[in-house]
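1. just coords:
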């Protein structure tokens, strides 16, 4: 039985999509593209390690707790150390990481500060579910506790059946996929755009009883579908790793909800403002979407401490406006 072109893709280098590094060259302020490229190159061995799962050992082995109180897995720490080593070769002054209690100083003569979550969704390590990496880049400053509006660039890596990277240097969002034939991230979309309307919601329905009344009313309305005031049905996707939903929304549209709720420890939300919510919000706004904490734009906020938490809603602008109307009733 002969295999069709789906299983025998052309290996003609001339037919391949352009490299992300070539696409980013000359974009943004000096040094930004170099940092993004360093993160992209460092993501390749992480993707390989995830693909090996438990064959050479247990990447999900618990090693303790991080500064935010979450369980730390072996791969959380390994990815953190790996990224710090990669960023140390660039013009980065300081790094804030989910896996470190305090900012890490790298190069005093550098020009940029980086905030990073080396492994997003680490509760799913070892089961083949999508995982991710989030990062944001700020001009160096007196403090790492900066308003989100000062961010100069942001991006993510999504580790799934493909390894995908999304990045913005302040002029739209570019998407790329790691080509396993040569190890190069190649451009798949030069300008991703999030449609303003959607029928797709992403949230953890098991926590619905803990939510505020306005948010429950919004979800009740969504479930009512064609028989309710929306006049149309909705669908739900929940990947349980924010990067996975972010990547999907940048391609297909949708809205992501991770609200505060009444459970102990979740009263102020659970995602980290500085290195999770800020990069996502930057990318959303660059792609024509929106990102909010339920009261206002995420990027208008400033963290009180490096592991500050926040509610987070992001995606289609018009759908978030509908959500906000319920929250403020």
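-> Cool, the structure landed. Worth saying up front: this structure is predicted, and the values here are computed from it rather than measured. Numbers count the residues shown, from 1 in each chain.
2. please make it C-alpha for all contacts and neighbour counts, starting now.
-> Will do.
3. spatially, what comes nearest to the residue nearest the centre of the chain if we skip its sequence neighbours?
-> The centre of the chain sits closest to residue 243, judged by Cα atoms, centre = their mean, with a distance of 3.8 Å. Counting by Cα to Cα, 6 or more residues apart in numbering, residue 132 is the residue found nearest to residue 243 once chain neighbours are left out, at 5.3 Å.
4. you'd agree the one you found is up against residue 159?
-> Yes - here residue 132 reaches residue 159: they are 5.5 Å apart, a contact under Cα atoms under 8 Å.
5. measure residue 273 to residue 109 for me?
-> The gap separating residue 273 from residue 109 is 27 Å, by Cα to Cα, to the nearest Å.
6. second one coming, line it up with the first:
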């Protein structure tokens, strides 16, 4: 049986579908190679001293794991010199990184969460990398923070890698969602699922129940209805799943349906949510919508949110369309 590699898939998208330019194809390939390098480091774990804290904090004041720092460096070094980018921004860095003058500049901007689910590193649970690609509107001038502050609808590509029992790369360039599995012996990404779709209805939900006392009334109402099961207004039993790695939770939803919620809460009323709009919510929302799902912040479509700053946070409700619409309607009631 003929196997389609990531490179072959991207060339076909470039030639036949005309969905991407050659420069974007090369950029995605570089990101995919960087994810392979990160997977190698994740796989070594304690054997290479990769576990534990790095002794530093990121811009959000969170303790960085050694693998957070290493993954960020891998993505930066891999993408800096290729000539496809005007700039990069990372969840782990305080400000954006403009491509140095010694390298040619391209027309794209790359944003990424180098290692999502860091709290799971030391306990050997699936973690991953999330990335988003924007087209720069400042091709003739220097890149500024404002260059990155575009709504999620401006994304030309988005994806994530999952470092689990198998290493996966899930990608969209606006023509559906496709999953590639890393063949470790051959070193190539092989297409294993095409046009992934999220069922509109589900019996699974993912949320951190320990925060229930802090939730806003619409979220409490929705989850309470789920917990009542067959005897409640929904008339069916629901199962809860929570990995605490967004890549793992979203991939489960992409594979078999479900709803993922990370709502804002009363502990930090001045913040619109916990997850980062540019590095997590936007790319995941693009992927979920391309798979037939929905993604909102409770009040509006996430991809329509116009960011005001690079590290903006947002409430996230995404997954099976009918469930997302129900939670959103409770917020708007």
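-> Cool, got the structure. On a predicted model such as this, the values are computed, not experimentally measured, just so you know.
7. overlay the chains and give the TM-score.
-> TM-score of the superposed chains, computed with TM-score structural alignment, normalised by the length of the first structure, equals 0.92; 315 aligned residues with a Cα RMSD of 1.4 Å.
8. burial count for residue 162 of the first structure?
-> Using other Cα atoms under 10 Å, the number of residues around residue 162 of the first structure comes to 13.
9. who's in contact with it?
-> The contact partners of residue 162 of the first structure, taken as Cα atoms under 8 Å, 6 or more residues apart in numbering, are 177-178.
10. what does it align to in the second structure?
-> With the correspondence set by TM-score structural alignment, residue 162 of the first structure lines up against residue 166 in the second structure.
11. now that match: how far from residue 42 of the second structure?
-> Using Cα to Cα, residue 166 of the second structure is found at 12 Å from residue 42 of the second structure.
12. residue 71 of the first structure - how many residues pack around it?
-> Other residues near residue 71 of the first structure come to 15 when the count uses other Cα under 10 Å.
13. pretty sure it is touching residue 60, no?
-> No - at 10.2 Å, residue 71 of the first structure and residue 60 do not qualify as touching, with contact defined as Cα under 8 Å.
14. what lines up with residue 25 of the second structure in the first structure?
-> Aligning on TM-score structural alignment places residue 25 of the second structure opposite residue 33 in the first structure.
15. now that match: closest residue in space that isn't a chain neighbour?
-> Residue 33 of the first structure sits nearest to residue 24 (Cα to Cα, 6+ apart), 6.1 Å away.
16. what is the burial count for that neighbour?
-> Other residues close to residue 24 of the first structure by other Cα under 10 Å number 20.
17. how about it, what's its match in the second structure?
-> Match for residue 24 of the first structure (TM-score structural alignment): residue 10.
18. and whichever residue in the first structure pairs up with residue 185 of the second structure, how close does it get to residue 244 of the first structure?
-> Aligned counterpart of residue 185 of the second structure in the first structure: residue 181 (TM-score structural alignment). Counting by Cα to Cα, the separation of residue 181 of the first structure from residue 244 of the first structure is 23 Å.
19. what's near enough to touch the residue nearest to residue 243 of the first structure?
-> By Cα under 8 Å, 6+ apart, the neighbours of residue 132 of the first structure are 118-121, 156-159, 241-244.
20. using the three-state scheme, assign it.
-> Of the three states, residue 132 of the first structure takes strand under DSSP: H, G, I helix; E, B strand; the rest coil.
21. that one maps to what in the second structure?
-> Aligned counterpart of residue 132 of the first structure in the second structure: residue 128 (TM-score structural alignment).
22. can you give me the helices for the second structure?
-> Along the second structure, the segments classed as helices by DSSP state H run 6-12, 22-44, 66-80, 145-148, 217-227, 246-256, 282-290, 321-332.
23. as TSV, those with distance to residue 196 of the second structure would be great.
-> Converted to TSV, the helices of the second structure look like this (distance: least, Cα to Cα, whole Å):
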stretch	distance to residue 196 of the second structure
helix 6-12	15
helix 22-44	19
helix 66-80	26
helix 145-148	29
helix 217-227	26
helix 246-256	7
helix 282-290	9
helix 321-332	14
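24. so which of those helices is the most surrounded?
-> With neighbours defined as mean count of other Cα atoms under 10 Å, these peak in mean count at helix 282-290, which reaches a mean of 27.
25. ok, average deviation of that one from the first structure?
-> Once fitted to the first structure, helix 282-290 of the second structure is off its aligned match by 0.6 Å on average (mean Cα distance after the TM-score superposition for the first structure).
26. surely the match of residue 24 of the first structure and residue 25 touch.
-> Yes - using Cα under 8 Å, residue 10 of the second structure is in contact with residue 25, at 6.0 Å.
27. from what I see, the residue nearest to residue 33 of the first structure and residue 32 are in contact.
-> No - applying Cα under 8 Å as the test, residue 24 of the first structure and residue 32 come out as separate, 9.2 Å apart.
28. burial check on the match of residue 185 of the second structure, number of neighbours?
-> Neighbours of residue 181 of the first structure under the rule other Cα under 10 Å: 7.
29. and for the one 10 residues further on?
-> Residues within reach of residue 191 of the first structure, counting by other Cα under 10 Å, total 14.
30. map it onto the second structure.
-> In the second structure, the residue equivalent to residue 191 of the first structure is residue 195, according to TM-score structural alignment.
31. coming back round to it: show me the contacts for the alignment partner in the second structure of the residue nearest to the centre of the first structure.
-> Per TM-score structural alignment, the equivalent position to residue 243 of the first structure in the second structure is residue 247. By Cα under 8 Å, 6+ apart, the contact set of residue 247 of the second structure is 116-117, 127-130, 160-162.
32. closest to residue 146 of the second structure among those residues?
-> residue 130 (21.3 Å; Cα to Cα).
33. the more surrounded of residue 273 and residue 109 of the first structure?
-> Taking neighbours as other Cα under 10 Å, residue 273 of the first structure and residue 109 compare with residue 273 leading, 28 against 10.
34. all strands of the stretch 151-300 of the second structure, in order?
-> For the stretch 151-300 of the second structure, applying DSSP state E, counting those that start in this stretch gives strands covering 155-163, 167-172, 177-183, 188-193, 204-206, 239-240, 259-262, 275-276, 294-296.
35. dump those strands to TSV, plus distance to residue 304 of the second structure.
-> Compiled in TSV, the strands of the stretch 151-300 of the second structure are given as follows (distance: least, Cα to Cα, whole Å):
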stretch	distance to residue 304 of the second structure
strand 155-163	11
strand 167-172	18
strand 177-183	20
strand 188-193	28
strand 204-206	23
strand 239-240	29
strand 259-262	18
strand 275-276	15
strand 294-296	9
